[in-house]
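# after the sequence you'll find the predicted model.
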Amino acid sequence: MTLSHDLAGEGPSAVVLLHSGVCDRRMWDAQFAALAAAGHRVLRCDLRGFGESPVDAPHTHSDDVVALLDTLEIDRAAVVGSSFGGAVALEIAARHPERVSALALLCPAVPDFEPSAELRAWGGREDTLLEAGDIDGAVALNVDTWLGPEAGAEARERVRVMQRRAFEVQLAAPEEFRPLDPGVGAAELAAIGLPALVVSGAHDVPDFREMATRLAALLPNAQYVRLDWAGHLPALERPEETGKLLVEYLAAAPGAPRAAV
């Protein structure tokens, strides 16, 4: 299956945008346009089980993205990931390093991270709501948890729509079509020598703040940025500012793709 996707821009460099687990490719509207305007060829996709990409077989998200790059004849790209998309970006860099020029990780999840008791309890509340058929309650729980104080009504509604869609797609999928373990742990992450921007939000859930600081220390070529205003989804909380951050990072990072001059 080819992941549902959009392309913009005609520059010689490529950038891939990977969404968070409560969103789909629509979360990147502002950054998709900003990166294309800066001279990059920009790809955003719905990972399997999100947006318009159904769950139709067992799969590994990183392999799905690389297969999409093959289909589009993109040899190498900077990979930008938000939250769950950050974990997928790390898996691509660990398993297919020749396909990645740089990483930008916004409040990333980290493969093989052991969640705290508090985050496990949160997951239990979500499971209880879903098992009871209370999709609205599960959506509201996610919206209230993952958006920081800068998020207005429009951002909250956008996450509400995208999260509901993800639940609909995933709950309809057979159990045997769950994602496969990509086999990426701390040793594989420590071997990623690519330039990497690791962004943390001051108002994010504690587990994700810890993941960001650990990851920045683990990756040998990482730059760490803490956004004092951000929760877990800076791309939706301050879209233009996040777009500017990404454009400027890709213009300066050693080895990252350069836009046409």
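That came in fine, so what should we check first?
# only C-alpha atoms from now on, for both contacts and neighbour counts.
Fine.
# buried residues, the host helix or strand of L68. List them.
According to DSSP states H and E, L68 maps onto helix 61-71. Across helix 61-71, burial judged by 16 or more other Cα atoms under 10 Å covers 61-66, 68-69.
# so which elements touch it?
Packing partners of helix 61-71 (3 or more Cα pairs under 8 Å, 6 or more residues apart in numbering; DSSP states H and E): helix 84-95.
# okay, now the one to match up with it:
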Amino acid sequence: MNNSEIGNIIDVKGINTNVHDLGSGFPLLLIHGSGPGVTAWANWRLVMPELANTRRVIALDMLGFGYTERPKDQSYTMDRWVQHTVDLLDTLEIEQADLVGNSFGGALALALTIRHPQRVRRLVLMGSVGVPFTITPGLDAVWGYQPSLETMRRLLDIFAYDRSLVNDELAKMRYEASIRPGFHESFAAMFPAPRQRWVDAMASSEADIRALPHETLIVHGREDEVIPLQTSLTLAQWINKSQLHVFGRCGHWTQIEHSQRFINLVSGFLVEADRLQSTH
């Protein structure tokens, strides 16, 4: 077991939640994606330390993922995930945070911002779900994962443009994570076939998205085979105060494949917000 994956286990309204909490300053909440064996640490390990130089970085394992407790009923909905995230902010006594959502985490960040607009200062959506699209073969394969090292290797080929970044060591780590007690059971319960309905269930309404007043940074990999680039183009059209950055030679993991560029981009976007806040 990789102890780095475990931060602090804290009680979030009765749910033991694994949380990494680094640095100090304005809070930045990182919400991971939904791949098999995912944890906050696996998703964000390359960017957390540097982002934490200038702000308080919080990354949690979402309900049913990683080292956070799994609900007995194995029932997972966007309502439940949003509530768990808001409950975490309440538990940590954080009134407002910047949010970064990756893939599934993007849909969650979007839904949270729509329902609790005052809790969010700025929004970053990366390879995000949250608008209607036809499920890709890549996403269908990710959500339909049946544990084996070979299958995990194939999934990493789908996730990354540059295979050298996702070596066999990462495949082994993610595979071993996916077969820990309880991990696959909860994962299999989240997205059973037919899987288009889960894409649809994660989408927020166009009217709600268009009504968002938040400054939003949208990031996508041009070669993403999991979530089509079109989703980010749609978000960029619907969100009034948005900017879109597309990384070439990049698959679904911008924060892993282009980690330094991702850090620079997000830092610049948030520093602007810090500056504006300090002048008011």
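Perfect, thanks for sending it. None of these values were measured; they are calculated from a predicted model.
# could I get the TM-score for this pair?
With the length set by TM-score structural alignment, normalised by the length of structure 1, the two chains reach a TM-score of 0.82; 248 aligned residues with a Cα RMSD of 3.1 Å.
# run through who's touching the helix or strand that the helix holding L68 of structure 1 is followed by.
Downstream of helix 61-71 of structure 1, the next assigned helix or strand under DSSP H and E is strand 77-82. In this structure, residues lying in contact with strand 77-82 of structure 1 by Cα atoms under 8 Å, 6 or more residues apart in numbering are 13-20, 86-89, 99-108, 233, 256-257.
# same thing but at 7 Å, please
14-20, 89, 99-108, 256-257 (Cα atoms under 7 Å, 6 or more residues apart in numbering).
# then stretch 256-265 of structure 2?
Taking Cα under 7 Å, 6+ apart as the rule, stretch 256-265 of structure 2 contacts 46-47, 51, 165, 250, 254-255.
# tell me where the stretch 151-280 of structure 2 has strands.
216-221, 242-247 (DSSP state E, counting those that start in this stretch).
# hang on, the earlier thing: among the buried residues of helix 61-71 of structure 1, which one sits closest to T145 of structure 1?
Set against T145 of structure 1, the nearest of the buried residues of helix 61-71 of structure 1 by Cα to Cα is H61 (24.4 Å).
# who's in contact with the closest residue to E223 of structure 2 other than its chain neighbours?
Distances taken as Cα to Cα, 6 or more residues apart in numbering place G251 nearest to E223 of structure 2, at 4.7 Å, with adjacent residues excluded. Counting by Cα under 7 Å, 6+ apart, G251 of structure 2 makes contact with 159-161, 221-225.
# repeat for L227 of structure 1
By Cα under 7 Å, 6+ apart, the contact list for L227 of structure 1 reads 200-202.
# what about the aligned residue in structure 2 for it, distance to Y161 of structure 2?
Superposed on structure 2 with TM-score structural alignment, L227 of structure 1 falls opposite F247. Relative to Y161 of structure 2, F247 of structure 2 is positioned 11 Å away (criterion: Cα to Cα, to the nearest Å).
# again with R80 of structure 2
33 Å.
# now S205 of structure 2
For S205 of structure 2, the distance to Y161 of structure 2 - Cα to Cα - is 31 Å.
# okay, these two: which has more neighbours?
Shown here are S205 of structure 2 and Y161; by other Cα atoms under 10 Å, Y161 has more neighbours (23 against 13).
# what's near enough to touch the most centrally placed residue in structure 1?
Central residue of structure 1 (Cα atoms, centre = their mean): G85, 2.3 Å from the mean position. G85 of structure 1 is in contact with 18-20, counting by Cα under 7 Å, 6+ apart.
# A102 of structure 1 now?
Here A102 of structure 1 is in contact with 78-79, 194-196, 255-256 (Cα under 7 Å, 6+ apart).
# V47 of structure 2 too?
With Cα under 7 Å, 6+ apart, V47 of structure 2 has these contacts: 255, 259, 263.
# same check, this time on A190 of structure 1
A190 of structure 1 touches 218-220, counting by Cα under 7 Å, 6+ apart.
# any chance of a markdown table for the buried residues of helix 61-71 of structure 1, columns distance to V169 of structure 1?
Listed next are these as a markdown table, based on distance: Cα to Cα, whole Å:
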| residue | distance to V169 of structure 1 |
| --- | --- |
| H61 | 15 |
| S62 | 19 |
| D63 | 20 |
| D64 | 17 |
| V65 | 19 |
| V66 | 22 |
| L68 | 20 |
| L69 | 23 |
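# and of the residues you listed, the nearest to R165 of structure 1?
The closest of these to R165 of structure 1 turns out to be H61 (Cα to Cα; 18.1 Å).
# what sits closest to the residue in structure 2 that that closest one lines up against if chain neighbours are left out?
Using TM-score structural alignment, the partner of H61 of structure 1 in structure 2 is W81. Distances taken as Cα to Cα, 6+ apart put L63 closest to W81 of structure 2, at 6.4 Å, once the chain neighbours are dropped.
# and the one you found, that one's in a strand?
No. Assessed with DSSP: H, G, I helix; E, B strand; the rest coil, L63 of structure 2 is coil; it does not lie in a strand.
# burial count for it?
25.
# what lines up with it in structure 1?
Using TM-score structural alignment, the equivalent of L63 of structure 2 in structure 1 is R48.
# and for A153 of structure 1, the neighbour number?
Neighbours of A153 of structure 1 using other Cα under 10 Å come to 7.
# swap that for S34 of structure 2, please
Using other Cα under 10 Å: S34 of structure 2 sits among 21 other residues.
# so it belongs to a helix, correct?
No. Checked against three-state DSSP, S34 of structure 2 lies outside a helix; its state is coil.
# that one touches L108, doesn't it?
No. The criterion here is Cα atoms under 7 Å, and S34 of structure 2 misses it with L108 at 10.9 Å.
# let's have the contacts of L227 of structure 1 in JSON lines, adding distance to W122 of structure 1 and neighbour count.
What follows is the contacts of L227 of structure 1, written out as JSON lines (distance: Cα to Cα, whole Å; neighbours: other Cα atoms under 10 Å):
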{"residue": "S200", "distance to W122 of structure 1": "20", "neighbour count": "27"}
{"residue": "G201", "distance to W122 of structure 1": "19", "neighbour count": "23"}
{"residue": "A202", "distance to W122 of structure 1": "19", "neighbour count": "17"}
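# same check for those, but in structure 2.
Using both residues aligned by TM-score structural alignment, their matches' Cα atoms under 7 Å, structure 2 keeps these contacts from these: 200-202.
# dump those residues to a markdown table, plus distance to E175 of structure 1.
A markdown table is the format used below for the kept ones among the contacts of L227 of structure 1 (distance: Cα to Cα, whole Å):
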| residue | distance to E175 of structure 1 |
| --- | --- |
| S200 | 33 |
| G201 | 34 |
| A202 | 36 |
